[in-house]
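Student: Fold the following for me, if possible:
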Amino acid sequence: MSSTTVIDLRRIAKQLGLPEEGVLAAVQLIDEGNTVPFITRYRRDQTSGLDELQLRSITGAVGKARQLADRKQTILRTIEGQGKLTPELREEIDAAENTKVLEDLYLPFKPKRLSLAEQAKQKRLEPLAQEIIAADSQAADLEKRAADFVDDDSGVATAADALLGVGHIIADLFSTRADVRQRLRKLLFQKARLRSLRIETPGKALTKTAKHFRDYFDFDEHLQKVPPHRVLAMNRGERAKVLRVRVEGPTEEIQTIVDELVIPTDHPHADFLKGCCRDALSRLILPSLEREVRREMTDASEEHAIAVFARNLRNLLLQPPVAGRIVLAIDPGFKSGCKAVVLDSCGNPLARDILHVVGKVEQKTAAAARIVELVREHGCNVIAVGNGTAGREVESLLSELIVGDLQEHNVAYVIVNEAGASVYSTSQYAREELPDFEAAYRGAVSIGRRLLDPLSELVKIEPANIGVGLYQHDVKARHLHASLDAVVEGCVNYVGVDVNTASPALLRYVAGLNQAVAKGIIDWRAAKGPFTSREQFREVPGFGDAAFVQAVGFLKISEGTNPLDATRIHPESYQV
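Tutor: Presented below is the predicted three-dimensional model:
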C-alpha cells in the first residue's frame, strides 16, 4: 500500500468513524510492510485497539483515496498539456471528493474518438456553434448564416447540413457540462426506476434458462429499493440474452432541468438549443448516466454479495473442531454407492469400503451390517455424512441403526457440508496426501476431516468453491478472491498454527509467509524432524527477518525447548 501521494487521513478517520490517531498509526504500520493480522494482535497499543475488520476497512479506504489522488494528478497533467488548465479548474479538481465528480470535470478535455461532434468540427462548423450559443448578432438569421458555411469540399452541401453539424457540436458541449451531469445523476438516484422485460423471440418456446428469470419478465422497482440479489439476477438474465434491463427516469422533469441549466432566458435561438438538448439527452447524457447508475448498483450489489460470502465463510472456518474422535465418514451416492472411510483422531485413514444404501433390500441390509462392523472394529464415536445426493437415505439408515444395532456404542451422526469436496479430491493437495486413494474416497476423507478440524481441511480448497456465497459466480473474481483470502488469512492467524503438524495449505495463510516459505517449512521438517525452537525458523530458506517478525507469533511449537514457543506470545516480549 506504499505511496508518495498525499491524502487526508483525518477525513478517512471521520468517514469510518474511527479514532484519528489509530488510523494514522495503522496506515504508517501498513506502509512499513506489516500485515493486518500482525498489527491486530501485536500492535493494538499503537492503533488504539483497532480490530482486523477495522484495519481492513482502513486499507480499502486509503487505497481508494490514493487512487483518486493519483487520478487527479494524471488529469491535471493532461489538461495542463493541452494548455487549458485554469486556476479555477485546478481548484475544482483538487476539491473533487469522488471519481464521479472528478470524471465530470475532466470530460470536456478528455480525448474523444471520431464522434459526430468531432466530424462537424473537422468541417469547420465550430465558429457557427459558438455564435449561436453566444447569441451573436451575426447568427440572428440561422438559415442565412448557415448558408455561409456551405462547402462541398468539406461535405457541407446545404445550410441544413451545416445546422445539423452545429447541433451535434452543441449537443456534445451540453453533454460534457459537469453541472448538468451532477444534477441529473442526483435526480436519477432519487426518482428513477429499474425496469426489466423479457426479450421475446417469435416462434420460440420459453427455454429452460429463461424460466429461471420468470420473476423479471416484467419487473419495475425504484432504484433505491432494489435489493442486491435482484440486481445480480437481472444482470445474469441480461448476459443470457433473456432480459432487457433499463433505468427509466422522469423524462419531462429531466428535460426541464437541462433546459434551465443550459439555455439562457430569452435566448433568440431557444428552440434550436432545445432540440440540441433533446439530442444530447437521448444520445449522450442519459445512456452514459444509465451505464454509470447500473455500474454503481452492480458494484454495491457485488460488495454486499462478497460481504455475505465472507461472513458465512468465516463462520464456517471457525466452527469448533471435534477433537479426539474416531470418525466414520460417508460420501453418499446413488448409482456408484456411498464411499465410506474410517479416520483416526488425527484424520489418517484406517479403512474404506463402498456401501449401497439405495437399491435392493439385500444391498441395504449388507450396507447396514458393514456400517455396524466398521464402527465396532475401529471404535468409531461419530459418523460424518455429506449433505449431497443420497444424503437423506443414508441419514434414514443411520437413524435406524443408532436406536438399534449401534445403541450400545453411543454413536452419533453429523451432517457435514460437502461443498468443494469433489474439487479437493482431484486437487494436487489430495494427490500428495492420499496417493493410494481414488478421487471418490478422497472426497469422503475430506468430509470426515471437516468434522475433525474444519479450518485445517477447508483451507485446502479455493474459498469460492466452498459454496456459502450469494451469486458468487456473478461477482468479479479478483475482488472475490482477494476478500475471501483475507477472511481465510484472518481465521488462520486468529486460531494459530502448530508448525509441526500444519499442511502447506494452512501455512501459506500465516501472516508474512507465502507458498514457497510454506513448502520450505515442510521440507525442513522432512529433513530434520520437528521444530523444537522458534529460532530454527530462520534456517528455512526464504524465512528472513521480516517474515520472522510477522509470522513467528502465529506459529506454535507444542513440545519445544521453550514453553513460551507454544503460546501466542511474540519472542520480542519474552523478556517482559
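Student: Only C-alpha atoms from now on, for both contacts and neighbour counts.
Tutor: Will do.
Student: show me the contacts for Val372.
Tutor: 401, 405-406 (Cα atoms under 8 Å, 6 or more residues apart in numbering).
Student: Now show me the structure for the sequence below, then we'll compare the two:
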Amino acid sequence: MQTCVERWVCENIIKLLREENTVPFMVRYRKELINHMDADAVRDVQMNYESLCSLSKKTQSIIQTLNKDGVLSNELEWDLRSCRSADELDHVYSPYKKGSKLTKARRAKALGLEEAASALMDSPHTLDLSVCSCVKGLSTVEEVATGVENILADMIAKDPETLTYVKTLCERSSITIQSSVSKTALKEKEQEKFHLYFDFTCNVQRIQPHQTLAINRGESLKILSVKVNVPDRVKTDFTTWCINNRWRPKTFARGELIALIRNAVEDSFKRLILPFLTRSYRTKLTCAAEKESIAMFARNLRTILLVGPVRGCVIMGVDPGFRHGCKIAILSQTSQIQHTDVLYLHNSGFATRQKEAEKLRYLLLKHSCTKVVIGNGTACRETESFFSDLIARRFFHPLDVSYCITNEAGASIYSVSPEAVKEMPELDPNLRSAVSIGRRVQDPLAELVKIDPKHLGIGTYQHDVSSGALKASLDGVVQECVSFVGVDINICSEMLMRHVAGLSAGRARSIAEWREQKGPFINREQLKLVKGVGPKSYQQCAGFIRYCSNMKASCDQPAAPEEKPVAKKGKGKSTANVPPSFNPLDQTCIHPESYHVAQKFLALVGGSVDQIGSAGLRGCVESKVRASSVEDLASTLQTTPETLKLVIDGLTQPPGFDIRQSKDPADFKRGIVSMNDLRVGTVLTGRVDNTTLFGAFVDIGVGRSGLIHKSKITMDKLPVSQRRRSLALGPGERVEVRVLDVDTERGRISLDLIRVLQ
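Tutor: Just a heads-up that it's a prediction; the model follows:
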C-alpha cells in the first residue's frame, strides 16, 4: 500500500497515532511533524496503516492456526508472509481452511507425491518410481503424472515471484471488465435502472468509480452478469516465461517431462491464477470506487457542516405538508423555542387559507421574525409559492420577510430519536422537525451533528460501500469540523461536545454534569477536575475548547474556593492544582502547552493578554513581524515557526472568531422562478446542493436542481485557491452556471459551470 507521503512523515504520523493523538490535534498543533498535511491526507495514512496492521494480524493468526493443525511448512509460511494484500493472503490460505473442499494438490500431497514434484524441478527423472498399483491415484504413470501436475500447478499459483510477474503482464495489457444482462433480469423490477450496463465493456484503468458501484449493485440484484477479460497474450507470455525461466528444470529433462510442466503451467493459469486475477481486479476496482465514494461523502459532509451560520435574527422553521399541515417553530436569536404551531396552508378553502395567513402574519410580527426556513420535502414548492405570493403583496409590512429552502433530510429521523425526546420532551415529533429545520440554518454545525451523517442525503451509493469505513471517515470529518470551529464549553450541547477531539460520549456527559452541579467553567484547567478527563484527553481537547468573553465579568466577583478531588490510594482522580481565575488566552485557538510562548511574545511586542484581538495589538504584531521574520522570532522564543504562527493567529483574531465567517450562509429570497422560465444559454447563479461521482447538483431557485456533469468541472473554472486533488464541488458553494438543456417532461436541467463565486 502506497501513500505518496515521505517516509519520515509516515513514521511521525504512526508514532503520533500510537501515542493516541487525534487527527485534529495533529493537524493544528503538530504541523511540523506531519509536514503541514491536511486532515484528509493524515486520515489516508491512518487508514493504510490500520489496513497493514490488520493484514499483519490476520497473517499471524492464520500461521498459528495452520501450525496448530500441523499443515504449516516453511515454504507455506514464507508464501503467507510474502502476501501484500488480503486478497493474496486469502488466495494462499483458502485451500487450508477448515471445511473447505480438499483441493487436487492436497489430495496429491496426501498420496506422497510432493517430494516427487519438488524433485522434478531439481533433477528430472521418470515418474514410474512413484507408481504403486495397489493405491488409487498411484496405480499408473498417468495417474502419478496428473498428481504431480496438480502439485506443480498449486506451487506456481502461490509463488510470490510468479504472481508478481503475471500482474506485471496484466499491467502492460488491456484488461477489461464486461457486464451484460443476466438471464434472471427480466423478472427484476429495477432492471431499467441498469440499462446502460446491459452491454457494457470498459478498460479497468478507465472505468469510473460510479460505474463500478453501479455494476456491483446490478450484480448483487442478479440483474447483471460481470466478468473480467484477460487477453490470450497474457497467458501465452506467462506460459513461455514459466517454462523458460522461473519453472525451468535445473538440468536436462526429456520431452514428456517438459510437456508435464507445460500442462501444469497452463492448468495453473486457467484454474487458479485467472480466477485470482479476476477476484483481485474486482476487489481493487471496488476498493478504489468505495474510497472515492466515501471521500466524496466526506467532502460533502465537511462543506455542509461548515456553512456559515445565520446569527442575530429570529427564524421560523417550516416543515411543509399537505394533509397534516405545515409545522412551524419560531426560534430566538439563540435558537430557543419561542412558539410552535401547525398551519393548514394547502388543500383548504380560500377562507381557511386567509385565516391561516393572518395567523402567520400575527406570529411573525409578534416575534419580529423576518427569516423563514422551509424544508425541501413534501409540499415544499407549494409552501414556497404561498410565502412568495404574500411577500409580493407586502402582506407582512412593515416586516421585510424573506425565505430560504434547506435540506430537511434526517429531520424526521432525528425528531423521534432519544436525543430529541430528551432535548424537547414536550413537543410532538412533527414540531421537533420544524425546530431542527430552523436550527440547521441558524447554526448548521450544532444542529447537524445530532443526525447520523448517512441520513443527510449528501452521498451516493452509501449502501454499497463498507459501512465501517464510511462511518470511520464521517466520524473523523465531524470531529475535525467541530474541533476546528471550537465549542463554548459552558453553553454547547452534550451532543456537540462529544465530537470534540479527545472527548467521548462519556466524557461529554461528565462535563455537562460538572457544569450543572458546580456552575460554569472559568478556565481550561478546570477540565482536569472532571471525571474521565485525564492528561491525554485534556491535551487533545484543550485547544478546541472556548470560554465566552463575559466569563471575565463573572470572574471578577470573589470566587468560592475550588473543590479539589481528594487524593486516593491506588487508582482515582489525582489532585490537580487548578487556579480559579479567568485566562484570556482560553478564548483563543492557542493550546495551553504554548501559553508560555504567547506570554513571551506579548512581552516582546509590548502587549498584554487584555488586548487580545484588538486593533492595537494587531498593529504591534504586524510591525514586529515585518521588522523580523517569523522564523527569527521563533528562534528567539525557542519555539517552532508553526507554533509561533498559531500563537500570532490566536492573539490577533477578534473575540469570537469563527472559521465559518468566510463561508456564505443560506440564501434568502423573496420571489420564485419556474422551471418553465428557463432558456438555453441563460446565465444564473446558484448553490451546490449535492455532489456525486458523476457531477454536482445545483439549486438555481426553480424547484429542481440542475446537474453540472463532471466533464464540465474543469481545473480552469476553479479559483487557484480552490484547486484541489478532486475537482468535485462541495455543497454550499456558490457558482455561476449556464443552462445547456431543459427537459421539463423529465424534470431535468443540464448546466455548464462558468466559475465558482468567491
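Student: The stretch 151-300 of structure 1: strands as residue ranges?
Tutor: Ranges of strands in the stretch 151-300 of structure 1, per DSSP state E, counting those that start in this stretch, are 193-198, 218-222, 243-248.
Student: so which of the contacts of Val372 of structure 1 hold up in structure 2?
Tutor: Comparing the contacts of Val372 of structure 1 with structure 2 on both residues aligned by TM-score structural alignment, their matches' Cα atoms under 8 Å, the contacts found in both are 405-406.
Student: neighbour-wise, which of the contacts of Val372 of structure 1 leads?
Tutor: Compared across the contacts of Val372 of structure 1, Leu406 has the highest neighbour count, 19 neighbours, by other Cα atoms under 10 Å.
Student: Skipping its backbone neighbours, what lies nearest the aligned partner of that one in structure 2 in space?
Tutor: Using TM-score structural alignment, the partner of Leu406 of structure 1 in structure 2 is Phe396. Using Cα to Cα, 6 or more residues apart in numbering and skipping residues adjacent in sequence, the residue nearest Phe396 of structure 2 is Arg361, 5.9 Å away.
Student: For that neighbour, what is the corresponding residue in structure 1?
Tutor: Using TM-score structural alignment, Arg361 of structure 2 pairs with Val372 in structure 1.
Student: That match: helix or strand, and which one exactly?
Tutor: helix 361-378 (DSSP states H and E).
Student: counting contacts, what elements does the helix or strand that that helix is followed by pack onto?
Tutor: The C-terminal neighbour of helix 361-378 of structure 1 among helices and strands, as given by DSSP H and E, is strand 382-386. Here strand 382-386 of structure 1 touches strand 327-331, helix 391-402, strand 412-416, helix 439-452, going by 3 or more Cα pairs under 8 Å, 6 or more residues apart in numbering; DSSP states H and E.
Student: ok, back up a step: present the strands of the stretch 151-300 of structure 1 as CSV; the columns should include mean neighbour count.
Tutor: Formatted as CSV, those follow (neighbours: other Cα atoms under 10 Å):
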stretch, mean neighbour count
strand 193-198, 21
strand 218-222, 15
strand 243-248, 20
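Student: out of these, nearest to Val262 of structure 1?
Tutor: Ranking the strands of the stretch 151-300 of structure 1 by distance to Val262 of structure 1, with Cα to Cα as the measure, places strand 243-248 first at 22.3 Å.
Student: The closest one vs structure 2 - mean distance after superposition?
Tutor: In the superposition with structure 2, the average deviation recorded for strand 243-248 of structure 1 is 1.1 Å (mean Cα distance after the TM-score superposition for structure 1).
Student: equivalent range in structure 2 for that strand?
Tutor: Going by TM-score structural alignment: strand 243-248 of structure 1 matches residues 224-229.
Student: re the thing from before, burial-wise, tell me which of the helices and strands packed on strand 382-386 of structure 1 comes out on top.
Tutor: strand 327-331 (a mean of 32; mean count of other Cα atoms under 10 Å).
Student: Show me what secondary structure element comes after it.
Tutor: Taking DSSP H and E, what comes next after strand 327-331 of structure 1 is strand 338-343.
Student: and the angle from the very next helix or strand once past that next one to strand 327-331?
Tutor: Downstream of strand 338-343 of structure 1, the next assigned helix or strand under DSSP H and E is strand 349-355. Angle of strand 349-355 of structure 1 versus strand 327-331, following axes from the mean of the first three to the mean of the last three Cα atoms, to 10 degrees, is 40 degrees.
Student: Now strand 349-355 of structure 1 on structure 2. Mean distance?
Tutor: Counting by mean Cα distance after the TM-score superposition for structure 1, strand 349-355 of structure 1 comes out at 2.0 Å.
Student: Provide the aligned range in structure 2 for that strand.
Tutor: Going by TM-score structural alignment: strand 349-355 of structure 1 matches residues 337-343.
Student: The matching stretch: which residues count as buried?
Tutor: 337, 340, 342-343 (16 or more other Cα atoms under 10 Å).
Student: what's next to it, contact-wise?
Tutor: In contact with stretch 337-343 of structure 2 (Cα under 8 Å, 6+ apart) are residues 325-332, 356, 360, 431, 435.
Student: hmm, back to that, out of the strands of the stretch 151-300 of structure 1, nearest to Pro541 of structure 1?
Tutor: Judging the strands of the stretch 151-300 of structure 1 by Cα to Cα, what sits closest to Pro541 of structure 1 is strand 243-248, at 55.1 Å.
Student: Tell me the secondary structure of whichever residue in structure 2 pairs up with Trp524 of structure 1, please.
Tutor: Correspondence of Trp524 of structure 1 to structure 2, assessed by TM-score structural alignment: Trp514. What DSSP: H, G, I helix; E, B strand; the rest coil gives for Trp514 of structure 2 is helix.
Student: Trp514 of structure 2 contacts Val530, correct?
Tutor: Yes. Counting by Cα atoms under 8 Å, Trp514 of structure 2 touches Val530, with 6.8 Å between them.
Student: wait, which of the helices and strands packed on strand 382-386 of structure 1 is closest to Gln28 of structure 1?
Tutor: The nearest among those, by Cα to Cα, is helix 439-452 at 38.8 Å.
Student: Which element is encountered next along the chain beyond that closest one?
Tutor: Using DSSP H and E, the helix or strand that follows helix 439-452 of structure 1 towards the C-terminus is helix 454-458.
Student: Give me the mean distance between that following helix and structure 2.
Tutor: Counting by mean Cα distance after the TM-score superposition for structure 1, helix 454-458 of structure 1 comes out at 0.4 Å.
Student: coming back round to it: most neighbours, which of the contacts of stretch 337-343 of structure 2?
Tutor: Val435 leads the contacts of stretch 337-343 of structure 2 on contacts (other Cα under 10 Å) with 31 neighbours.
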